[in-house]
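Asker: Compute the structure for the input listed below.
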Amino acid sequence: MELKEQFEKAAADSKNLPAKPDNETLLQLYSLYKQGTEGDVNTEAPSNPFDFVGKAKYEAWSSIKGKTKEAAMEEYVALVEKLKGVNA
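Answerer: Coordinates of the predicted model:
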């Protein structure tokens, strides 16, 4: 299966995990997904000081700036497989 197909399957599978991941893992999934689909962060940081979720997402995505889309996709697929309980 091609990487893009694996990535899209993992994205679908991530919605049906056996248990909800902790917030740190959710941020990791978010940042890898965004990096895999859009590349480096391309928006401004949220300006609302009370948008804690938005800021956390922005910082998580920004923290992996420079990672290739392919590397992000591979890490995302591996992380979803791990969360599903399947050895990647």
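Asker: CA atoms for contacts and neighbours, from now on please.
Answerer: Noted.
Asker: nearest spatial neighbour of E75, skipping sequence neighbours?
Answerer: Closest residue in space to E75, ignoring its immediate chain neighbours: L32 at 7.2 Å, by CA to CA, 6 or more residues apart in numbering.
Asker: My guess is the one you found contacts W61. True?
Answerer: Yes. The pair L32 and W61 passes the contact test of CA atoms under 8 Å, sitting 7.2 Å apart.
Asker: quick one, which of the two is more surrounded?
Answerer: Higher neighbour count among L32 and W61: L32, with 26 against 23, using other CA atoms under 10 Å.
Asker: The structure of the following sequence is requested for comparison with the preceding one:
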Amino acid sequence: MGLKEDFEAAAKDATASLPDNVSNDEKLEMYALYKQALTGDCNTAQPGIFDPKGRAKWSAWNAKKGTSQEEAMQKYIELVAALKAKYGTKK
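Answerer: Predicted coordinates:
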């Protein structure tokens, strides 16, 4: 499979297989790499102070600025594999 197919398979694995006890920091890292892989650099305004969840997600994605979409795909695939090894999969 190519990189794009591997990325899509990892994305399906992340939503279907990873258990709920993955840490928030790990979820933010997955989110940021996923957004960077699909969209590229962050292209939205930072959410307001009354949206802490949105700000955390925006900050995580914005921290990936300059990372190529291909590199983000590869890092996402590796992160999902590492999280599956660390936490196992849903029963």
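Asker: Please state their TM-score.
Answerer: Superposed pair, TM-score by TM-score structural alignment, normalised by the length of structure 1: 0.91. Supporting alignment: 85 aligned residues with a CA RMSD of 1.3 Å.
Asker: ok so, going back, counterpart of the residue nearest to E75 of structure 1 in structure 2?
Answerer: Aligned by TM-score structural alignment, L32 of structure 1 pairs with L33 of structure 2.
Asker: now E8 of structure 1
Answerer: In structure 2, E8 of structure 1 lands on E8 (TM-score structural alignment).
Asker: Tell me roughly how far the helix or strand hosting Q6 of structure 1 lies from structure 2 on average.
Answerer: Element membership for Q6 of structure 1 (DSSP states H and E) is helix 3-13. Mean deviation of helix 3-13 of structure 1 relative to structure 2 after superposition (mean CA distance after the TM-score superposition for structure 1): 0.3 Å.
Asker: Name the next helix or strand downstream of that helix, please.
Answerer: Remark: after helix 3-13 of structure 1, the chain's next helix or strand is helix 23-38, criterion DSSP H and E.
Asker: same for that following helix, what does it pack against?
Answerer: Helix 23-38 of structure 1 sits against helix 52-62, helix 69-84, with contacts defined as 3 or more CA pairs under 8 Å, 6 or more residues apart in numbering; DSSP states H and E.
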